[in-house]
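Enquirer: What would the 3D arrangement of this be:
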Amino acid sequence: MAYRNLSGHFAAWLALIGLVLSGIAPVAATSAAAAVFTAPRLEALTVADVQKVIAQAAGEATARGRKATIAVVDRVGNVLAVYRMTGAATTMRITAPSQIPTTLPSEAGAIAKAITGAYLSSGGNAFSTRTASMIVQQHFPPAPSTPGLESGPLFGVQFSQLPCSDLNTRFPGSSAPLTAMIGPKRSPLGLAADPGGFPLYKNGVVVGGVGVMADGVYGFDPNVLDFDNDLDEIIAFAGLQGFAPPIAIRADRIPVDGTTLRFSDASTSKLHPLKSSFAALGAGAGALIAVAGYYAGTSILPGVAYGTERSGFRFAKASDFSNPEAFVLSDGNGVNRFPIRGGADAAEVGTALKPTEVRAVLEEAFKIMSRARAQIRRPLNSPAQVTISVVDSWGTALGVVRSPDAPIFGTDVSLQKARTVAFFSNRRAGDLLLADPDPGVASTVSATRAFLADPAAFTGKTAFSNRAIGNLSRPYFPDGEVGRPNGPLSVPIAKFSPFATGLQTALIAKTLGSNRCTNIPLAPSGQQRLANGIQIFSGSVPIYRGNTLVGAIGVSGDGIDQDNMIGFVGLNNGGLKVGGIGNAPKPMRSDRIVVNVGVGVRLRYISCPFAPFLDTSIQNVCEGL
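Expert: Next up, the predicted model:
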C-alpha cells in the first residue's frame, strides 16, 4: 500500500477518504445502546424432550410397519441419543456415483441428518436436509426441466463438518459428558442432502436436530417439482412435532434467486396419531446404541444451551475482540480457541500477517456484516449473521469471530473457504497437489493447466477467490450450461453427484474418518494446509502484502454474495485502516483469466449484492476496489 510510510495521522486521514470514496462509510464501534444483534435465549433439549422426539418417530415407524434408526443432537452437534428399533437395518447404501464408500452404517446417516438440520438453521431460518438437497446439486432448482441453470448456491457444502476437521471437536467416549460436550461437533458424513433431517426448536430458538434412517438409501432428491412420500422424512417429521420451527422462518418462506426453498414434503395430515411416551415403547422395541467417537450409548443426554461456555460458543471478552456483540469459540474453560495472532509463515512470505492487521480485517468485516441485509434470514431487513475466519498462507487459523445467531455450519465452512483460497493462490499449490498420493488429486494439476492454457497455473501467479475455484469445480463450464465440458477440478457430469464432486472429494476419500483431512504435505510448521477440507462455493478472498500472498479471509452464513462482500470489502477497509495489506492486485486476480471453451469465458473473482446495506441505498459497493 502507498500509505505505509506516511505519518500515522495523515495515513488515517487518507484511509478515511478511501473508505468514503469506496462507498463504505466507516462504522463507529457498537455501543450497548446501538446493539445490532440479539443473542438467542438460553434454551436446550431436556432428557424428556429427547425421549419425546424418539417416541414420536418410533411410533410413526411402527404404525407403518417399518424399523428406523433415530438420532437426536443439540444445536452444536452433541449426539444426545441414537436409538435403533429392533430389526432396523444396520447399513445404508449410496446409489449415486460416489468417491466415498457406498455402504455405510445407518447410524452415521441418522447423525449426519440430525446435525444438518441443527447446523443449517438459526433464529432467522429453519432448513432441513430436503432444503440441503435443493441447494447442493448441479442445477438450481434441481429438476428435469432446469438444465442450463447454475448450480445450487451452497454447491459443495455437503463436504463440510467432516469427521477429519480440526475445528469441530470429538466426543471422547471415556470422558464425563460435561467435559465431552463442548462443541461444535463433527459429523460422520458431513452435511446430508437426504430427506429425513429437521431442526428442533423450543420457544422459537433452535436447540438441535433429529435424523432418521429407515429406507436403507442415503441419497438426495433430484426433482423438486414433485412431492415425495419419503419414509425417512415422514418418520422424522413425526419426531419434529412439538419442536417445529416458527412457520415464518421455515425454508418454504425463503426465496433464493427467485426460487422458494423447500422444507418438507411431509405434513401432519400424513401422520398417524402421535405416541409420545418413551417408556411405552418397551424394552423389546429397540435400544440406544453406542457410536464410537460420537455417543456412548449408555443413556439419553440433555443438550447444552448455545451461548454458554459448555456449548463452546460465547460472547467475546474485551481481550478477545473489540465488538462486544461478537461471539468466539471457547474451550470450556473461558479460553478463546482461535485468538487473534500473527501468521506463522514469515520464513516463506517475508513479513507475515501481524496481530494488528488480523484484528483490523476481522473488525472491519464484522462492521460490514452488521450493516448488510441478510439474504436467507427472516424477518426481512434483518442484518446478516456470519462467521469470519482469517488464516495465513499455510492455513493456520489467526482468528475466528461470528455474530451471535449465525448458523453453526458457517464456522467450519468459513475456515474451509479461507484455507482453500490461501492454498490455491500459493506458489506451491501445484507441487503440493502433485505430491498427494491419493488417486485423482495429482491429475487435477495438468488438467487445470491444460484447461486454462497456462503451464504456470497454481504457481502463485494468480490470486484465486473461492468463486473462481468454484467455477473450476463445476461439472459444466460455464456453470450449469449443459453440453459444456466439466471444470478441471470437477468430474464429468456422468460421474458427478453430491457424493462425487471431483477434487473436493478426491482429497478426503482416503482420510475421511481420520484426524487428517488430506494427504497434502504439511507446512514447515507442521500445520495441515487443508485441515478441514476445501470448499467450492463463494465467500473468500486472499490477503496480499503488495504482490505477496500472506493469508486469506473466509466468510459463511447468510448468502454467498453477502459472504463475498463482507470478506472483500472488510479486507479492503481493514487494509486501509492499518496500511500495508489488502486485496490482491487487480492484474493478479482470477477474473483476468479467459477460458476458451468454444467461446471465451472469464473466470470470476467476486460478486457482491447490488444494494446490500440496511443503512444506505448505495449500490455497486465492490466496484473499483
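
Enquirer: contacts and neighbour counts: CA atoms only from here.
Expert: Noted.

Enquirer: And stretch 529-544, end to end?
Expert: End-to-end distance of stretch 529-544: 18 Å, with CA to CA, to the nearest Å as the criterion.

Enquirer: Please apply the same query to stretch 486-506.
Expert: 16 Å.

Enquirer: what's the spacing between it and its chain's center?
Expert: How far stretch 486-506 lies from its chain's middle: 19 Å, per CA atoms, centre = their mean, to the nearest Å.

Enquirer: List the contacts of it.
Expert: Residues outside stretch 486-506 that contact it (CA atoms under 8 Å, 6 or more residues apart in numbering): 96-100, 136-137, 156, 158-159, 220, 438-441, 444, 447-448, 451, 471-477, 485, 533-536.

Enquirer: for comparison, sequence B:
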Amino acid sequence: MFRPPTIGGRFPKPSPTKRQMTAKSFGRRWRFSFAAFLCVLAMAGLSSLLQSSRAQASKLVLISHETSTRGIALDSVTLKREPFDPTSEVSWGNDNQTRIMLFAIGLDPKTPPSAITANAEDGSNKTYPLTVEYVGPVPEQDWVTAIVVRINEQMGDIGDVLVGISYQGLNSNRVRVGVGHVGDGPPDDVGAVPTPGTIAPPVGASATAGTLTTSDVQTIIAQAVSAAASLNRAVTVAVTDKEGNVLGVFKMTGAPATTQFRGGGPGPSQTPSPITGFVSVGFDGTVVPAKLAAISKAGTAALFSTRGNAFTSRTAGFIIQEHFPPGVDFKSGGPLYGVQFSSLPCSDIKVPGLPLGLSGDPGSAPVYKNGEAVGGVGIEGDGVYTVDRDPTDFDQPIEEVIAVSATRGFEAPSLIRGDNILVDGIRLAYLNVTGAPNTATIAFGSLPGAIDPLFPIRSAQPSQFTAAVVGGIAGEVDTHFFPFIASPTVTANSLTAADVNTIISHAAQQANITRAAIRQPLGSNARVSIAVVDTNGVVLGVFRQTDAPVFGFDVSVQKARTAAFYSGANAATLLRGAGFGSYVDRAAADGLKLDGSVAFTDRAGGFLHRPFFPDGINNSQAGPFSREINEWSVFNTGLQLDLIKTNLQTVSSGGAAPCTSIPGLPNGIQIFPGSMPLYKNGVLVGAIGISGDGVDQDDLIAAGGGAGFAPPVNIRSDQVFVRGVRLPFLKFPRSPNL
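Expert: Purely as a prediction, here's the structure:
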C-alpha cells in the first residue's frame, strides 16, 4: 500500500489562523494527485508513454505531453494544471510559495530530495534555483517517479520557464511550465522533443500520408462497386489518402461521364458552354467530368477528418450555407461559409489540391484504420453536384449508401463521427444512411468497369509534411515554408524571422490550452494550422499542430492573405485593376474605402460577404462583396468566386495559373473567421491566419499569436459602422482555456 510522504517535521507547526498544509493533508492530496496524474497521462497518451518507458530507463527524463514539450505538471495542493500562481492560498509553514508536482523516468523513487537539484530559466534567460521537497513513487506505476518542487520567491508572473533536474551528474531534458501565465518564455532547447521520445525529431524525414496499401484501396473500391451493382447503379469511385493524393479511380460500365453543378440556392442555373462546360456567372449549370466530383468528395472527407473528428462531404455541406443550420431563417451563415473554395487545384499551398475544391455534395466517407484517419472515398453517379438544402428530410442519396458500403471495415470510430459533435448546440450532419448493402464482394479483377488510366491504384503517397516542434508544441511543417523567414520586402517595420517565430509559437501555445470545439473526447485541445504572411501575401511561415485537419493548411494561408489584403492601402486599386471595380464601388457606397484606413479580420470581411446584411437577417440586402440572394448559391458567392473563376477554368482545362490575377492572393480569399492583421508601430506588416477548429477558437488563437502585433484600436473594423451596423473584429469562445 502506498505510504504518504512525511513532511511535517521539515516545517514549523502550522498556525491555527491560517490554512496550512500538513503531512496528513498532503497525503490525502497526494492520493488525489495520483488520480489526477493518471487522468492527465490519459490525455497525454498513456499507452505511448508505457511502451517507451523501458527504453528511457537509462536516462533522466521529465515527462511532457505527447504533442508538446510542456511538462506533465500539477499544483500539488489544488491539483490544477498550469499556469501556476507563484504563491498559494495554502501556507507551508513560513512561506506560501506554490509547489509543483512533476513526473520523471529514470529516477529511483527512494532518492533523497536533497540529492536532486532543479532550476528554471525564464524568457530573459534568468535562472532560478528550485528546492526539491519530495521524491516518491507513483502507486501501481513503478516506471514513474513523482517530484515536488517549490517555486522560487523571485519568480512572479513571468510566463513560461524551462524546468530541468539533475542527479549524480545526469541532467534531464527541460520541460515547459507556465508560471503566472502561459507564453513569453525562452525557446526550446536545441533538439527538444516531447518526451518520453514518442515524437519524431524536430525536422524528420517525410512519412506517407496515411497507411493505405494498394490492397486496401482495391478492397474499398471493390466493396463500393459490389454495393452499386447490387443496387443496379453504375458509379465512379475515387479513393484518396489523408492528404488528398488520389490513390485510384474506378468507373463502372455505364456510369455517367459528367456531372452538373447545381447549388440548390435561388440563383438560376445557366446553359453551359458546349466547348468548356462552364457558364458565364458563378458555377451553377457548369458540367465537369464525374471523376473530378468523386475525387473532390473523397478528398473532402480525408482533409476534414482526424483522430478527434470524422467528417464527410455532407458535413461540409451542412456548414457552408447562408443559414446555420440550413433552412432555418434568421440564423447566421454556416461557420465555414466559403470553405468550398479552398484546397483548389490552382493553390500554391495545398499541393496537390482537389479538382473542384472542397465538396459539400453528399456521397463520401472518411477511411480509418485502427482509429487513425487515413483517407477518404467519394462516389459520383447521379449526375448532380450539389448540397443538401433540406437536411430535415433525411434523404438517403444512393451515392452516400454506396460510400458507407465502401468503408466496411474502415469505419470511423463512433465517438468522433460528425453526428456526435455539436456546434452552438446544433448536431452536425454525417451520413443519412440507416442500412447499406453488405453483399458479397466481387473480386477486384472481375469488377464491371475499368480503372481510370490517369489514376491507377497505388498506396498512400509521401507526406507533404515533416515533423517539427515550434514553441514547445509538436506538429508538422512543409519545408517550402520552413524554416520561417523574414519579409523579403525590408522596411523599418517589416516582420523579421524572429517575429514570425514568436507569433507562430505564441499561437501554437495558445492552441495547446484552448478547448477544442469540434474534437472528441470533450476536453481535447484545439489542433490548428497557423500561417503568417507579409503585406504582399508572401508566406513567411506555416505550422500545423499534430493531427490538425489538413484542410486548414491551405485555409490558414487564405485567411492571413485575405486579412493583409483588405487591410492594405492598395486593396481598392488592385481590385479595380483586376476587373472587380463593381465590388469596390459597392463597398464605397457603404463608406468603406479599402485604402488601409481599416484593419479587417476575416470575421469582418466575411460579414461583408454574406447574401444578407447583417448576416442571417432575411429580407435584407446583400453585403457589398456578396451576390444578392436571388442570384446567390454556394457556387455563386460573389467576390470570393469571381476572383478565382477565370484562372480556375484555365487550370481545369489543363493550363497553369495562380488562383487569382492579384499577386498577393495566389490561392484565393477566405470569408469565415480566424485571422488578424499584424502591425508594428502602427504600420501594417502582414497578417496571421488560423484554421482547423471552431471559428471562435481560431479567432482566439489568432489574437494569442498576434499579441504585441495587434492593430491600433481606433482603426479596427469594430470601430466602423455599415448601414448602421457595427462590423465585428474578433469573437472569442466562452471559458476557452482547458
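
Enquirer: Overlay the chains and give the TM-score.
Expert: Once superposed, chain against chain, the TM-score is 0.82 (TM-score structural alignment, normalised by the length of the first structure); 538 aligned residues with a CA RMSD of 2.5 Å.

Enquirer: Restricted to helices, list the contacts of stretch 486-506 of the first structure.
Expert: Among the contacts of stretch 486-506 of the first structure, the members found in helices (DSSP state H) are Thr444, Ala447, Thr448, Phe451, Asn471.

Enquirer: The first one: neighbouring residues, count only.
Expert: One way to gauge burial is a neighbour count; for Thr444 of the first structure, by other CA atoms under 10 Å, it gives 19.

Enquirer: ditto for the last one
Expert: Applying the criterion other CA under 10 Å, we find 26 residues in the vicinity of Asn471 of the first structure.

Enquirer: What's the match for it in the second structure?
Expert: Mapped onto the second structure by TM-score structural alignment, Asn471 of the first structure lines up with Phe607.

Enquirer: Go ahead and build a ChimeraX selection from the buried members of the contacts of stretch 486-506 of the first structure.
Expert: Only the buried members of the contacts of stretch 486-506 of the first structure end up in this ChimeraX selection, burial being decided by 16 or more other CA atoms under 10 Å:
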select :96,98,99,100,136,137,156,158,159,220,438,440,441,444,448,451,471,472,473,474,475,476,477,485,533,534,535,536
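
Enquirer: quick one: the match of Asn471 of the first structure from Ala599 of the second structure, how far?
Expert: 14 Å.

Enquirer: How about Leu356 of the second structure?
Expert: 32 Å.

Enquirer: neighbour count winner among those two?
Expert: More neighbours surround Ala599 than the other of Leu356 of the second structure and Ala599, with 30 against 21 (other CA under 10 Å).

Enquirer: possible to save the ones in helices among the contacts of stretch 486-506 of the first structure as JSON lines with distance to His9 of the first structure?
Expert: Below are these laid out as JSON lines (distance: CA to CA, whole Å):
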{"residue": "Thr444", "distance to His9 of the first structure": "49"}
{"residue": "Ala447", "distance to His9 of the first structure": "50"}
{"residue": "Thr448", "distance to His9 of the first structure": "46"}
{"residue": "Phe451", "distance to His9 of the first structure": "48"}
{"residue": "Asn471", "distance to His9 of the first structure": "42"}
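
Enquirer: closest to Gly77 of the first structure among those?
Expert: Nearest to Gly77 of the first structure among those, counting by CA to CA, is Asn471 at 31.1 Å.
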